[in-house]
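> I'd like to go over a predicted model; first the sequence, then the structure.
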Amino acid sequence: MEIFGSTFDDSVFSEPRERVCESLSSYNAKLCEPEWFCESTALNTDDSLEKQKVFKFRGDLALRQGNYQRALDAYSSCLQWIADNNLTIRRDVLEGMARCYTRLGQREQALELAELLNKDAANTCHLTSLLLLKVSIYQHFGSVGSQMSCLQQLCSLLPFNPWHWFSLGQTYLKLLDNDPNTVASEAVNGEAEENQEGAVELTEDRVWLRACICFIRTRLLLRILRQQQSSFVLQRGEKALQITQEVLQRLNPKETTIQALIEVMSGDLIPEKMREDYQDGESLSSVCLQSFRERWWNRVLLTGVLQTDGPPVKP
């Protein structure tokens, strides 16, 4: 009778095969001078891929240098050389053009390109890039309501990202420094298709509560993620955590309010759900303002914190 595990495969005792090292063909790496694509001779080629690279690099460099018209011209030239199946480069170029239009003060053209990118958004990465682009456009032109709605969608798409919550909280904080009547009017009239919240909802006490919610959520996430961070990432998180603490001291919610908000905003902060494998965001069809309000705002309002607390009296 054989004991389990006492037998071995004959291959264990066979002689190892001799490896034959085949000679590899020599490879000569292409050497490029810094900013080689800026040379006039860089376009002396019939290769469409090379021309695409030249115009793309020229656009990226001009955008980084703040020469937005030159960058826009380079990106526009690049588009005609991009292959139909190269969707990644096409999206990158269109986003660059939208940012150029924004800096040049051409709002409608920037939003048209954003809408074009929206039609082709097929995954979480696409939608994240698109929403960040729209945030920058609306922020540049002062469309507070639309900026808030995009940030809310980002928080729904990536609920465990503290930076989106931090940005949303800072937006509400800025609203508190403005006249409440102006806030309500500006938020409602910003972009009707983007912002579906009524003026009654954006009273000063509700803006104050939403700022508290965002910064408490930010603090919860930063404290959890701090255990996994190091170096400059940890330093950035610690700085944001310090700012968050200072803002909460300024907002000055009661301790009972803080506990109620923590209970609601930490309900989904389960280690298993926060693993990287599960952080691919919500499905694209579910990312909307309605789902955001139902998931957080409405649950907070059910706690009745507005009846027991409110914004501190301004001096």
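Now that the structure is in, tell me what you want to look at.

> C-alpha only now, for contacts and for neighbours.
OK.

> How much space separates Ala62 from Glu95?
14 Å (Cα to Cα, to the nearest Å).

> ok, which stretches of the stretch 51-200 of the chain are helices?
68-79, 87-103, 107-119, 124-141, 144-157, 162-176, 180-189 (DSSP state H, counting those that start in this stretch).

> Not counting its own residues, what contacts the first one?
Under the criterion Cα atoms under 8 Å, 6 or more residues apart in numbering, residues 51-53, 55-56, 58-63, 90, 93-94, 96-97, 100-101, 103-104 lie in contact with helix 68-79.

> Take this one as well and set it beside the first:
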Amino acid sequence: MELALGFEFEESVFAQSRDRGRAGGCEAYTAKRCEPQWFCEDANSEGDVEILTAKKFRGDLAYRQQEFQKALYEYSSCLLLLPSSNIAMRRDVQEGQARCLAHLGRHQEALDIAEKLRNGATNTDHLTTVLNLQFAIYCRLKNIEKKITCLQQLISLHPFNPWNWKLLAETYMSFLQTLPPSFISEMKHLQCKDCTANNHVFQTSPGQFGKEMNLQCHKTLSGRQDVWSTLSTKTTRDNSVSYSDSHMVEGSLHITEECETRDKMKHDTFESWGQEALKDVWIKACASFVRTRLLLQITQLQQSSFALAQNLKVQQETEDKVKDFGLKEESLLLITEVMGEDLIPEKLKEDGQGEIKCVGPSALTSLVTTSAIEFEGKWFKKLQDNLSL
């Protein structure tokens, strides 16, 4: 019977396979052997690729050895020789330049390079790299607000990455611990007004700051303090200069004025956050730690050896930090439930398979344009409504 059109087989399908020797019909291949740090020597090769590779590796080695000026020179000379068509290596070298500039204190130049890389991003991997770069620069600038923004955008891209959630929780905590005393005093006064009007109480046992936290507006009979009073114990110690110490030192007036100026700058930064947001920061920190723990528990099922050991170690550290908040059991259960609502195994598998990689510039930008209000509304709004301050 004849086969229908389109189902004919080529004769070669039934032909006997050719005999192949050990070499598979190809000439013997000899791998190139390179001595350790071969790239540190002057390249004698006329090939552009080998010269560029040597310069790039020299820059990487210098950066690893914390010779940032030398690394910057190697990266810059490599970039001058790189063709515009080699996008991957150009982005890699430019990132190296930005990191060197940040270490050298040239932060604005580093941020300018990061912005160029962001504008040229064409996939989520590019964008992830840029956000990590910007986060590193803002860490050196100690700009907590910008660090939080970078982490929120990273989480918008990768909501199931436990390390970004851990960094976010730690950044929220560092934000609380740098509150200036003058701002804490103001917040205590405002909180008293709010509590008088709303009669909200949310108490915890001894926690993160070494004392029992009680978000009432006044001290109770048992001596409990509100969160702003508790924080002032640390910030006053860190930021104030006593008269008895400073009047004995030449230039004490200058020291006092410098502290007041620094305190005012902090006050302005915190004021921009809004009073209500500040009172909720510690809830966001605790919730982020809880989310970290949940994600680590899920990922440990796919890990072994040193990766599993590191996971379990961080899990324990995170568990200890959550306990330090001293939340009541029902409050902790609520936070765990809310922060784990989307952690369904089937959904996680689907999201992993359907992760966006290459998209248009406008669509890529829209993935991380979420504002702080939108991000925190998505993740923390339910907690703020139920854990009233």
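Done, it's in. Quick caveat: nothing in here was measured; it's all calculated off a predicted structure.

> follow-up on the earlier one: quick check: which of the helices of the stretch 51-200 of structure 1 is buried the most?
Comparing these by mean neighbour count (mean count of other Cα atoms under 10 Å), helix 144-157 comes out on top with a mean of 25.

> average gap between that helix and structure 2?
After superposition onto structure 2, helix 144-157 of structure 1 sits on average 0.8 Å from its aligned residues (mean Cα distance after the TM-score superposition for structure 1).

> wait, what's in contact with Leu154 of structure 2?
Contacts for Leu154 of structure 2 (Cα under 8 Å, 6+ apart) come out as 128, 131-132, 164, 368.

> oh sorry, the question was meant for Phe166 of structure 1
Under the criterion of Cα under 8 Å, 6+ apart, the neighbours of Phe166 of structure 1 are 214-215, 218.

> Tell me which entries of the residues you listed lie within helices.
Under the assignment DSSP state H, those contribute 214-215, 218 to helices.

> ok, so of the residues you listed, who is nearest Ser291 of structure 1?
Closest approach between those and Ser291 of structure 1, by Cα to Cα: Cys214, at 16.2 Å.

> Pull the number of nearby residues for the alignment partner in structure 2 of the closest one.
Aligned by TM-score structural alignment, Cys214 of structure 1 pairs with Ser288 of structure 2. Ser288 of structure 2: 28 surrounding residues under other Cα atoms under 10 Å.

> how much space is there between Ser288 of structure 2 and Ile155 of structure 2?
11 Å.

> where do the contact lists of the two overlap?
Trp165.

> who's in contact with Leu284 of structure 1?
Shown in contact with Leu284 of structure 1 (Cα under 8 Å, 6+ apart): 123-124, 127, 157.

> between those residues, which is closest to Glu272 of structure 1?
The closest of the contacts of Leu284 of structure 1 to Glu272 of structure 1 turns out to be Leu157 (Cα to Cα; 17.6 Å).

> Might you report the residue contacts of the closest one?
So Leu157 of structure 1 contacts 124, 128, 281-284, 287 (Cα under 8 Å, 6+ apart).

> now structure 2: which of these match?
Here is what carries over to structure 2 from the contacts of Leu157 of structure 1, by both residues aligned by TM-score structural alignment, their matches' Cα atoms under 8 Å: 124, 128, 287.

> which stretches of the stretch 151-300 of structure 2 form strands?
203-206, 212-214 (DSSP state E, counting those that start in this stretch).

> same for the last one, what does it pack against?
Looking back up the chat, that one is strand 212-214 of structure 2. Packed against strand 212-214 of structure 2, as judged by 3 or more Cα pairs under 8 Å, 6 or more residues apart in numbering; DSSP states H and E, are the following elements: strand 203-206, helix 227-239.

> need those in a markdown table with distance to Phe68 of structure 2, can you?
Shown next, in a markdown table, are those (distance: least, Cα to Cα, whole Å):
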| stretch | distance to Phe68 of structure 2 |
| --- | --- |
| strand 203-206 | 45 |
| helix 227-239 | 32 |
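
> how about the ones you listed in JSON lines, adding distance to Gln191 of structure 2 and mean neighbour count?
Output for these, formatted as JSON lines (distance: least, Cα to Cα, whole Å; neighbours: other Cα atoms under 10 Å):
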{"stretch": "strand 203-206", "distance to Gln191 of structure 2": "15", "mean neighbour count": "17"}
{"stretch": "helix 227-239", "distance to Gln191 of structure 2": "9", "mean neighbour count": "18"}
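
> closest one to Ala372 of structure 2 among the ones you listed?
Ala372 of structure 2 lies closest, by Cα to Cα, to one member of these: helix 227-239, at 22.8 Å.

> related to what we said a few turns ago, looking at the contacts of Leu284 of structure 1, which is nearest Gln249 of structure 1?
Of all the contacts of Leu284 of structure 1, Gln249 of structure 1 sits closest to Leu157, with 28.7 Å by Cα to Cα.

> where's that closest one relative to Met148 of structure 1, distance?
Separation of Leu157 of structure 1 from Met148 of structure 1 (Cα to Cα): 14 Å.

> What of Leu61 of structure 1?
31 Å.

> same thing with Ser231 of structure 1?
Distance, Ser231 of structure 1 to Met148 of structure 1, by Cα to Cα: 31 Å.

> from what I can see Val93 of structure 1 touches Lys56, true?
Yes: with contacts defined as Cα atoms under 8 Å, Val93 of structure 1 counts as touching Lys56 at a distance of 7.3 Å.

> residues making contact with stretch 289-297 of structure 2?
160-163, 165-166, 169, 311, 315, 318-319, 321-322, 335-336, 339-340.

> picking that back up, TSV please, covering the contacts of Phe166 of structure 1 and showing distance to Glu186 of structure 1.
Conversion of the contacts of Phe166 of structure 1 to TSV gives the following (distance: Cα to Cα, whole Å):
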residue	distance to Glu186 of structure 1
Cys214	21
Phe215	23
Thr218	26
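
> Just list the residues touching Gln300 of structure 2, thanks.
308, 311-312 are the contacts of Gln300 of structure 2 under Cα under 8 Å, 6+ apart.
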